[in-house]
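**Student:** Pasting the sequence and the predicted model now:
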Amino acid sequence: MIAFARARWLALLLPAALMAGALGSQYIGGLFPCEMCHWQRWPHYAAIVLALAAFAGGRASRPLVVLAALCILASGAIGAFHAGVEYHWWQGLTRCSTAPGSGGGDILADIMATPLIQCDRAQWTLFGVSLAGWNALFSLAGGTAILALCLKRPR
């Protein structure tokens, strides 16, 4: 039962800490999110709600923590994809990661429709890893740890 309690706390604290960092970097640090940054946030919001619901107790606690872990893993997967776009390993899926004029139509209209925050440019890095990359690392490791703790048999 101790392992599950740890999993439940980790399922709440990990996405809460990552969201505190993301929102802090936005509102205090002045780093504005691109479209793919927002995509990474939604699964964390869902994980926080699911983890809070798991603290309400009952028989649904374990499935709620597992769902929270899956949401955290989803955010990590989006973060890994976004980091790959930033490092130019592959092309992104949105207008914020394509060059103006690549649509083949009116160049001025393409420029005006291009978002100010580009998804394929990291605004900040630490040890060469972007915020999307750090989210991927923490989310994938944390989500895996939560699932492992949920599967651990009580002694």
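**Tutor:** Cool, got the structure. Note that this is a predicted model, so its numbers are computed, not measured.

**Student:** contacts, neighbours, all on C-alpha from now
**Tutor:** OK.

**Student:** hang on, G143 packs against A69?
**Tutor:** Yes. Proximity of G143 to A69 meets the contact threshold set by CA atoms under 8 Å, at 4.7 Å.

**Student:** what's the overlap in contacts for the two?
**Tutor:** A11 (CA atoms under 8 Å, 6 or more residues apart in numbering).

**Student:** Have a look at the two and say which one is more surrounded.
**Tutor:** A69 (34 against 27; other CA atoms under 10 Å).

**Student:** Surely the more buried one touches L140?
**Tutor:** No. Counting by CA under 8 Å, A69 does not reach L140; the two are 9.2 Å apart.

**Student:** Just give the nearest non-adjacent residue to C150, would you?
**Tutor:** F4 (5.3 Å; CA to CA, 6 or more residues apart in numbering).

**Student:** So the one you found, which state does it fall into?
**Tutor:** Under DSSP: H, G, I helix; E, B strand; the rest coil, the three-state class of F4 is helix.

**Student:** Any idea how many residues pack against it?
**Tutor:** 21.

**Student:** give the contact list for it.
**Tutor:** Applying CA under 8 Å, 6+ apart, the residues near F4 are R62, L149, C150, K152.

**Student:** got it, and F55?
**Tutor:** F55 neighbours (CA under 8 Å, 6+ apart): R8, S61.

**Student:** Below is structure B, check it against A:
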Amino acid sequence: MDLKRLALIATLGSTAVLLGAYGFQHLGGMAPCKLCLWQRWPHAAAILIGCLILLTNKLELAWLGAIAALSTAAIGTYHVGVEQGWWEGPTSCTSSGVSNLSAQELMDQILAAPLVRCDDISWQLAGISMAGWNAILSVVLAVIWIQVARRA
């Protein structure tokens, strides 16, 4: 397959994932957590990189697209681990215990808590959360970017 076509497919893949995230947010009413937002930035970078490749024909920039896709896959995998309780997420977006807290400390913690927690799964398909699907799709996109970069 033509390398520019593969770059276009990878670019459109990140575009679709990003549009899907915004669709869940704005049409589905699912506010993103902090880790969800972090996963969006590498997709935006991959889209810009893809546009640059398509405009300049500098296919060696596909390595940057692969890095962007692998970055969001890594964040997505980390997010899945937080959702599953395998490890703790950022303290600013996960729940913490209430032991040894006074009533005032507990109230302060509740009032300071973010609206959307990273350890809650708000949607899933086939037992896989949005973060999990992002990780899976992003690895596929990274493979496409790597194919372009290696053949360039």
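**Tutor:** The structure has been received and is ready for your questions. The structure displayed is predicted, hence computed values, not measured ones.

**Student:** Put the buried members of the contacts of F4 of structure 1 into a ChimeraX selection.
**Tutor:** This is the ChimeraX syntax for the buried subset of the contacts of F4 of structure 1, where burial follows 16 or more other CA atoms under 10 Å:
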select :62,149,150
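
**Student:** residue nearest the centroid of structure 2?
**Tutor:** Nearest to the geometric centre of structure 2 sits Q39, at 2.5 Å (CA atoms, centre = their mean).

**Student:** mean deviation (superposed) between the host helix or strand of it and structure 1, please.
**Tutor:** In the assignment (DSSP states H and E), Q39 of structure 2 maps to helix 34-56. By mean CA distance after the TM-score superposition for structure 1, the fitted helix 34-56 of structure 2 averages 0.8 Å away from its aligned residues in structure 1.

**Student:** Could you tell me how far that helix lies from the centre of the chain?
**Tutor:** Mean-position distance between helix 34-56 of structure 2 and its chain equals 11 Å (CA atoms, centre = their mean, to the nearest Å).

**Student:** same question, stretch 112-124 of structure 1
**Tutor:** 18 Å.

**Student:** I'd like to know how many residues surround the nearest residue to I48 of structure 1 once chain neighbours are set aside.
**Tutor:** Closest residue to I48 of structure 1 apart from its sequence neighbours, by CA to CA, 6+ apart: L12 at 5.4 Å. Other residues lying near L12 of structure 1 total 24 when counted by other CA under 10 Å.

**Student:** Equivalent analysis for the one 10 residues further on, please.
**Tutor:** A22 of structure 1 is surrounded by 23 other residues when neighbours are defined as other CA under 10 Å.

**Student:** any idea how far it lies from F32 of structure 1?
**Tutor:** 9 Å (CA to CA, to the nearest Å).

**Student:** What span of structure 2 is stretch 78-92 of structure 1 aligned with?
**Tutor:** Stretch 78-92 of structure 1 corresponds to residues 75-89 in structure 2, going by TM-score structural alignment.

**Student:** Which positions within the matching stretch qualify as buried?
**Tutor:** Quick answer for stretch 75-89 of structure 2 (16+ other CA under 10 Å): I75, G76, T77, Y78, H79, V80, G81, V82, E83, E88, G89.

**Student:** do stretch 113-123 of structure 2 as well
**Tutor:** Buried residues in stretch 113-123 of structure 2 (16+ other CA under 10 Å): A113, R117, C118, D119, D120, I121.

**Student:** Mind checking what secondary structure the last one has?
**Tutor:** I take that to be I121 of structure 2. coil.

**Student:** how about it, what does it touch?
**Tutor:** E83, S129.

**Student:** Could you measure from S25 of structure 1 over to A16 of structure 1?
**Tutor:** 14 Å.

**Student:** Having no further points to raise, I will conclude here.
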